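# let's see this in three dimensions:
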Amino acid sequence: MLEQDIDSLTPSRAFSRRDFVRTGIGTGFAAAVLPTLAQSTITTDASGLTVGEAMIPVGGFNLPAYVARPQGKTGAPVVLVVSEIFGVHEHIADVARRFAKQGYFAIAPELFVRQGDPMSYGELARLIAEVISKVPDEQVMGDLDACAAWAKTQGADATKLGVTGFCWGGRITWLYAAHNPAVKAGVAWYGRLVGESNPLQPRHPVDVAASLKAPVLGLYGGADTGIPLDTVDKMKQALAQGGPAARASQFVVYPDAPHAFHADYRPSYRRQAAEDGWKRCLAWFRSQGVA
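Okay, the predicted model is just below:
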């Protein structure tokens, strides 16, 4: 179940700026990252899967999410897929389908929906200032809790709960592994580790490292100009001072990989690092009982 031949996935068509106008969650790409790269963008088909949009109750709010699960299977382990700042676009939905092909109940929630639509922003600075910076960590933790609880009502095995995320979602992965004692394992792809505290982001991964409730595998790029390797070293030092889950956490740094090396629709994509990271991600979940 846990082996995947990435070469068997087929490249998608090219996307232009008109494609940010989507017909539903998990379609199109954010305007800020178009046009995408047709030669590397991966498309995973939905054969054998049940996929589509779900509305997940969070108090009195309905949170949209893209869900991919093995067709007809109950008791599937759960993986929460946390997006980049660009929201749940076609790539994130594809990652959810990749997990579902491996037997997982994958949920990719649209965590920015209360603050705005990141798909519609063509300017990165405006997207961060007007949407991303206004999303409270506490809200995100509650939304992810609701996703895990909802999965249980859908016949999934929420006692086998994993979380993974990319960039913004990588930071959230570390935080969620410290927040929810039900999490068994996390995989953080190039998520920021340090930062200034503010009312909406009071703590960062380095601040919660010692209190992790589940071990996290960090997949980082040695050529990532936004996440200096000295911050990885700081995180390692903080983990070493923590409990069993913190001390069991690991890092893999790909020396020549830039930020977003897994994002196969962007120029930052590095196939070798992405494929190796994906295999390590699956193996990590399996080793921690999320399988």
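# alpha carbons only for contacts and neighbour counts from here, please
Noted.
# quick one: the helices in this structure, in order.
Remark: helices assigned in the chain by DSSP state H are 90-101, 124-130, 137-153, 168-179, 205-208, 229-240, 244-248, 271-287.
# need those in JSON lines with distance to S47 and mean neighbour count, can you?
Formatted as JSON lines, the helices of the chain follow (distance: least, C-alpha to C-alpha, whole Å; neighbours: other C-alpha atoms under 10 Å):
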{"stretch": "helix 90-101", "distance to S47": "9", "mean neighbour count": "24"}
{"stretch": "helix 124-130", "distance to S47": "35", "mean neighbour count": "14"}
{"stretch": "helix 137-153", "distance to S47": "21", "mean neighbour count": "18"}
{"stretch": "helix 168-179", "distance to S47": "27", "mean neighbour count": "26"}
{"stretch": "helix 205-208", "distance to S47": "37", "mean neighbour count": "22"}
{"stretch": "helix 229-240", "distance to S47": "39", "mean neighbour count": "17"}
{"stretch": "helix 244-248", "distance to S47": "36", "mean neighbour count": "19"}
{"stretch": "helix 271-287", "distance to S47": "20", "mean neighbour count": "18"}
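# to compare against the first, here's another:
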Amino acid sequence: MPEIESSTANVGGLNTYLSRPAGGSAAGMLLLPMITGIGSQVREFADTLAGHGVTALSWDPWRGRPSADETPMNVLFEWMAELDDEASLAEMGQLLDYLHGDLGCRKVGTIGWCLGGRFALMLGGVDPRLVNVVAYHPTVPGTPFPNHTLDAVEYTAQIQAPVMMLYPGADDLVPVESFQRLQAALQSRAEGASIVHVYPGAEHGFSARIRHSNPVNARASNLAWPQAVAFIQATTQEG
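Here you go, the predicted structure:
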């Protein structure tokens, strides 16, 4: 495993967490966190990817406000209701520019969890530079939240890159009908592999450590993450 460098970084006014192999790498990933923002677990995800040779830059949905490590969950839900789809996608595009430009990455993908999983699918639909999209339990409810002004299913159908989407079978926030619409959108594409995982009995957000008191979630997370890392490496490697 290579030595890694990690730090917070301000990118054009955007708060980020950057972790990369010492000296950088050609492979890059934009991480789109769950409601907990750039908390300890997302930083660990970034560090793990860096240890596998991938530059990992994490978007901060809360724009510098404290992460879940310091913020009560009810406050985070209030912040989530304030997120604007188009403004958020614009910030992500700015970070992709930074990965390709200042950080020197030549192949860049994106991975998101929950709210970040939904954004990963939409970003994949609007930015053809992406070489992969990984969407962990994307938050696409049956009835869109008031601030969900863009249709994630529509954007999913426009993704050109290979996609890995992971769905928990006991998701109480995203009904199976929403998952089926996303899966149909992926499989309607003329290009780009679709790798779809279903974890029976796992709950929404099963990758979050706070949900691992349920052993079904812990097992799903332990099975999913190494496969996601392998998919990221396969799609961002040169050649």
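# tell me who's in contact with the residue nearest the centre of the second structure.
In the second structure, the C-alpha nearest the mean C-alpha coordinate belongs to G112, at 1.0 Å (C-alpha atoms, centre = their mean). Residues counted as contacts of G112 of the second structure (C-alpha atoms under 8 Å, 6 or more residues apart in numbering) are L31, L32, P33, M34, R118, F119, A120, V134, A135, Y136, P138.
# how many neighbours does the first one have?
Spelled out, that is L31 of the second structure. By other C-alpha atoms under 10 Å, 29 other residues sit near L31 of the second structure.
# what about the closest residue to it other than its chain neighbours, distance to P168 of the second structure?
Using C-alpha to C-alpha, 6 or more residues apart in numbering and skipping the chain neighbours, the partner closest in space to L31 of the second structure is S58 (4.5 Å). Taking C-alpha to C-alpha, to the nearest Å as the measure, S58 of the second structure falls 24 Å from P168 of the second structure.
# what does G125 of the second structure give?
23 Å.
# ditto for A50 of the second structure
A50 of the second structure is 27 Å from P168 of the second structure, by C-alpha to C-alpha.
# and F145 of the second structure, by the same measure?
Taking C-alpha to C-alpha, one finds F145 of the second structure at 20 Å from P168 of the second structure.
# show me which of these two is the more surrounded one.
Neighbour totals were compared for F145 of the second structure and P168, and P168 leads with 26 against 11 (other C-alpha under 10 Å).
# now do the contacts for L161 of the first structure.
Neighbours of L161 of the first structure in contact, by C-alpha under 8 Å, 6+ apart: P77, V78, V79, L80, A148, A182, V183, K184, A185, V290.
# export these as JSON lines, with columns for distance to M55 of the first structure.
Converted to JSON lines, the contacts of L161 of the first structure look like this (distance: C-alpha to C-alpha, whole Å):
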{"residue": "P77", "distance to M55 of the first structure": "20"}
{"residue": "V78", "distance to M55 of the first structure": "17"}
{"residue": "V79", "distance to M55 of the first structure": "17"}
{"residue": "L80", "distance to M55 of the first structure": "15"}
{"residue": "A148", "distance to M55 of the first structure": "13"}
{"residue": "A182", "distance to M55 of the first structure": "22"}
{"residue": "V183", "distance to M55 of the first structure": "22"}
{"residue": "K184", "distance to M55 of the first structure": "25"}
{"residue": "A185", "distance to M55 of the first structure": "25"}
{"residue": "V290", "distance to M55 of the first structure": "24"}
